[in-house]
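Participant: My questions are about this predicted structure, shown below with the sequence.
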Amino acid sequence: MDRRAPPTRCAVITPFLNKKSAKGHVDRRSPEARLAEAVGLAAAIDLDVVYAGLISLSEVKPATYLGSGKVEEIHDIVHDQEVGLVFVDAALSPVQQRNLEKAFEAKVVDRTALILEIFGSRARTKEGTLQVELAHLNYQRSRLVRSWTHLERQRGGFGFLGGPGETQIEADRRQIGERILRIERDLEQVKRTRALHRTSRKRVPYPVVALVGYTNAGKSTLFNRLTKAEVMAQDLLFATLDPTLRAVDLPHGTRIILSDTVGFISELPTQLVAAFRATLEEVIEADVILHVRDVSHPDTDAQAADVRDVLTELGIDLETGRVIDVWNKVDLLTPEDHERLTNTAVRTDATERPVLVSALTGEGAEALLSIVEGRITAGRVTLKVTIPAEDGEGLGWLYRHGEVLARETDEDGVLRVSLRILPERAALVKRRFGAASVRPG
């Protein structure tokens, strides 16, 4: 017998400024597309969406965000539909949230709060849990307003000199501040550990390729396709949260570390960007970044712009050739759209040319790996190194510091190794084996 409580009945409200009030500001998405995404966010945390609606605003009201007429209208909907939670797809101030809860007689969450809840439910590792808790606490600290009477109670001091003590709100704020400091120290240790891992990978060296993209663009499905792994991949916003790394051998033998990262979303809460800085450093330090786009989605251009905004915020230069656009889900396109996008890709300059793939069917996956390999090895030099066949330690050194393309032993017992390596490491090879034993490949 299933004794689980039924899902919370939810109303999703997407307010937007009408054209007259927007004063020239052009939203990347239509209101209908924003509402559809908001419903997807609610579904991602198993809310039972019983009502979803758009609200056109002439202005944002300081007290309630919405106009009084709309507030009454939604109150009736909440009452008639027995709604327990109202998701307002906007950034509400603490006062607006409190006033709406009183008016609706139901719990109200804004966009930031709901995304934080989703991340909290998805976190699996200690690191992910810490990052989400840090974002939650920073959000809660800004919400410590006098909305409940218990926050105005005072804690008395001890003995005769205790004085009036501190109010409950001050105590809560202090406790949150102390917890934030502890989490930040723990995350600093995570950051140091990641830095050590990256340093060790550079010594090997394996290039790092990071998958980024809008949530639900198919990153995890593509990750599974390229690595033959089984990372959770569902048609669900933020299906995966914690980063996953796997080694992948490219067509001509180059080994890379492929990293699957958290998905981005429009208006990603600043608390989350800050909290996930340690995780996103895998993207910042990556040799190549694969920007995975769902080209079957009607808002694919707007989603791509949102991802580029976050990458720019992280300090990543999008013009350096590190980013490869991956146009995913081409299996969902009509034949005409597939041909049109293929022609568009062919006409694009080779340094910026997107790759059409279907992570589900495997179409374009091998071509993508070849392009990644070409991008990684473009700046490397090939050397021919001659060493004695019995120098096993020297051969191991070459494998650790470069990419061995071929090796053969001649009749005189001399081992000739073809090696691809970063230009700055060429001098290191000559010092180790002697300039006479090393020549350009």
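Facilitator: Arrived safely, thanks for sending.
Participant: Only C-alpha atoms from now on, for both contacts and neighbour counts.
Facilitator: Fine.
Participant: So residue 95 sits against residue 65, correct?
Facilitator: No: Residue 95 is beyond contact range of residue 65, at 9.7 Å (criterion: Cα atoms under 8 Å).
Participant: Counting neighbours, go ahead and name the busier of the two.
Facilitator: residue 65 (22 against 17; other Cα atoms under 10 Å).
Participant: before we go on, here's another structure to hold up against the first:
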Amino acid sequence: MTRTSLNLNDHTLRTGSSVDTEDSVPAHFDGIDTTTPGEAELQDRLALRRVNGLSTELHDITEVEYRSLRLERVVLIGVWTSGTQEDADNSLFELKQLAETAGAVVLAGLTQRRSKPDPATYIGSGKAAELRDIVEATGADTVICDGELTPGQLRQLEEAVKVKVIDRTALILDIFAQHARSREGKAQVELAQLTYLLPRLRGWGEALSRQTGTSGGGNGGVGLRGPGETKLETDRRRIHRRMAKLRRELAHMAVAREVKRDRRRSRKVPAVAIAGYTNAGKSSLLNRITGAGVLVEDALFATLDPTVRRARTPDGRLFTLSDTVGFVRHLPHQLVEAFRSTLEEVTEADLILHVVDGSHPDPEQQIASVRQVFAEIDATDIPELIVINKIDAADETQLRQLRTKYPGMVEVSARTGEGIGELLQAIAEALPESEHEVTVLLPYERGDLVSRIHQEGRILSEEHTASGTVLHAWVSPELAGQLDRYATVAS
């Protein structure tokens, strides 16, 4: 069988040919063009379109050897149903980033324009045959679809292309599984994976079946005749049992998280949550403000476990700053449900810092995707401060457009520190005012109260006298009640 060579720089794969090669039959024969302009336009609209720049290039020979041993070789395929071609390309480029984060070499990326995905094979039987030829020509061993496939689409597309097929949801779940570190994070990811897997369980033929029919028709031999439980039913029962156990464990962990949150509330410390698109620089921003030392990596979903640190505004007000898991377009619903206890850091916050990657080609689409997740977790009523990060690498024209659309936004660079002072000032102005102004004379034996005022309040002035420490400060209502007996008149 002759192996067809594939030009990876071809822009479009035309309908009716498996792969564009020099031996392909042209649209005209004997000098007579048999294709009408309408047919040509229709063919062009319905063709699988190759997206340039979607191949992983390797330069270091050690990296080549490492990847050739470990990483899968994948072809990306997306169906473009609405929006512009640029939107479709951006979505596929994001899928490329996801695939490389999961550990794969991207060989090619293709998009197809359709009014809606094909209910049988996602891209249609004809395009599935073309995709199979591309897979053979490139030597790929996996196809990744830019969307969530139904169990039937997954099975039939695999049968057509003869290699493993996964969808965007399975890819994101795989990345989460690789990055989960804490006990809670691992349990959340496993629950999301089992929720995704349950409707997609497949039987593997009669070899693993425990149901062989009646005693007269059964062929399983002595002890195996009669009705029984199939392997598929056994797997489902085990998954349901495991999911119930994981939900109980997560409920206990949620109680512990709520206890910590109640402790912060009792001290009346305002809570600020950092949220935003994955790889927007949220952890870098947390490190820049608080020196938290959180893992920072140029990869999608590098942070899964929330981190909470204390910080102060320029006028001395204490607040907590929490880093949360990043969002992405078409974030799987299973993940939103499984990570609900973690996402409560956002829903319980007094202010959300919505961090946006200013260097991304389409930051407005990222903002829309994140706000969609906010709606899913009932966080739309919480005050939101748009923070455009990576301004040192952003396009000035794009920044001007963002300033026009989001006039209250703050521009920062977590890498260089530019704009951090303005951000802290904006946080101070946005946080709720729930403090009392007090002037107290504290005896030196009440150093515990002096320490609490320093930790939880805002010191306006401090003076050490013969009778004790005179403090003029803003404190929480609860602490103000304990300081009433020491109140004095300000000079």
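Facilitator: Now that the structure is in, tell me what you want to look at. Here the structure is a predicted model, which is why all the values come from computation and not from measurement.
Participant: Overlay them and tell me the TM-score.
Facilitator: Both chains were compared after superposition, and using TM-score structural alignment, normalised by the length of structure 1 their TM-score is 0.86; 419 aligned residues with a Cα RMSD of 3.0 Å.
Participant: And for residue 329 of structure 1, the neighbour number?
Facilitator: Residue 329 of structure 1: 23 surrounding residues under other Cα under 10 Å.
Participant: The counterpart of it in structure 2 - nearest residue in space that isn't next to it in sequence?
Facilitator: Under the alignment (TM-score structural alignment), residue 329 of structure 1 pairs with residue 390 of structure 2. With sequence-adjacent residues excluded and distances taken as Cα to Cα, 6 or more residues apart in numbering, residue 390 of structure 2 is closest to residue 413, at 4.7 Å.
Participant: Residue in structure 1 paired with that neighbour?
Facilitator: Under TM-score structural alignment, residue 413 of structure 2 pairs with residue 358 in structure 1.
Participant: excluding its backbone neighbours, what's nearest the most centrally placed residue in structure 2?
Facilitator: Taking Cα atoms, centre = their mean, the centroid of structure 2 lies closest to residue 327, which sits 3.6 Å from it. Sequence neighbours aside, residue 277 is the residue nearest to residue 327 of structure 2 in space, at 4.6 Å (criterion: Cα to Cα, 6+ apart).
Participant: Hmm, residue 358 and that neighbour touching each other?
Facilitator: No: with contact defined as Cα under 8 Å, residue 277 of structure 2 and residue 358 do not form a contacting pair (11.2 Å).
Participant: what's the burial count for the aligned residue in structure 2 for residue 280 of structure 1?
Facilitator: Under the alignment (TM-score structural alignment), residue 280 of structure 1 maps onto residue 343 of structure 2. By other Cα under 10 Å, the residues close to residue 343 of structure 2 number 21.
Participant: For residue 343 of structure 2, give its distance to residue 188 of structure 2.
Facilitator: Distance of residue 343 of structure 2 to residue 188 of structure 2, given as Cα to Cα, to the nearest Å: 12 Å.
Participant: coming back round to it: for the residue nearest to the centre of structure 2, give me its contacts.
Facilitator: 275, 276, 277, 278, 369, 370, 373 (Cα atoms under 8 Å, 6 or more residues apart in numbering).
Participant: could you show me where the helices are in the stretch 251-400 of structure 2, in order?
Facilitator: Remark: helices assigned in the stretch 251-400 of structure 2 by DSSP state H, counting those that start in this stretch are 282-290, 333-338, 340-347, 363-376, 396-405.
Participant: Let me have the ones you listed in JSON lines, adding distance to residue 246 of structure 2 as columns.
Facilitator: Putting these into JSON lines (distance: least, Cα to Cα, whole Å) gives the following:
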{"stretch": "helix 282-290", "distance to residue 246 of structure 2": "28"}
{"stretch": "helix 333-338", "distance to residue 246 of structure 2": "10"}
{"stretch": "helix 340-347", "distance to residue 246 of structure 2": "13"}
{"stretch": "helix 363-376", "distance to residue 246 of structure 2": "22"}
{"stretch": "helix 396-405", "distance to residue 246 of structure 2": "42"}
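Participant: what about those helices, which gets the closest to residue 253 of structure 2?
Facilitator: helix 340-347 (8.5 Å; Cα to Cα).
Participant: so what does the closest one touch, helix or strand wise?
Facilitator: Packing contacts for helix 340-347 of structure 2, counted by 3 or more Cα pairs under 8 Å, 6 or more residues apart in numbering; DSSP states H and E, involve strand 271-276.
Participant: so the strand it packs on versus helix 340-347, what angle?
Facilitator: In terms of direction (axes from the mean of the first three to the mean of the last three Cα atoms, to 10 degrees), strand 271-276 of structure 2 departs from helix 340-347 by 110 degrees.
Participant: Mean distance of strand 271-276 of structure 2 to its aligned residues in structure 1, please.
Facilitator: When structure 1 is superposed, strand 271-276 of structure 2 averages 1.2 Å from its matched positions, counting by mean Cα distance after the TM-score superposition for structure 1.
Participant: Give me the range in structure 1 that that strand lines up against.
Facilitator: Against structure 1, strand 271-276 of structure 2 falls on residues 208-213 (TM-score structural alignment).
Participant: Neighbours of residue 308 of structure 1, how many?
Facilitator: With other Cα under 10 Å as criterion, residue 308 of structure 1 counts 20.
Participant: And it, what's its match in structure 2?
Facilitator: In structure 2, residue 308 of structure 1 lines up with residue 371, judged by TM-score structural alignment.
Participant: and that match, what does it touch?
Facilitator: residue 380.
Participant: 10 Å instead, please
Facilitator: Taking Cα atoms under 10 Å, 6 or more residues apart in numbering as the criterion, residue 371 of structure 2 is in contact with 276, 277, 327, 354, 365, 377, 379, 380.
Participant: Ok, residue 335 of structure 2 next?
Facilitator: Residues counted as contacts of residue 335 of structure 2 (Cα under 10 Å, 6+ apart) are 169, 172, 173, 176, 188, 189, 190, 191, 192, 193, 195, 196.
Participant: for residue 54 of structure 1, same thing?
Facilitator: Residue 54 of structure 1 touches 12, 13, 14, 15, 16, 31, 32, 34, 35, 89, counting by Cα under 10 Å, 6+ apart.
Participant: Tell me who's in contact with residue 113 of structure 1.
Facilitator: Applying Cα under 10 Å, 6+ apart, one finds that residue 113 of structure 1 lies in contact with 87, 89, 91, 92, 119, 135, 136, 139, 140, 269.
Participant: of the residues you listed, closest to residue 226 of structure 1?
Facilitator: For the contacts of residue 113 of structure 1, the nearest to residue 226 of structure 1 is residue 119 (25.6 Å; Cα to Cα).
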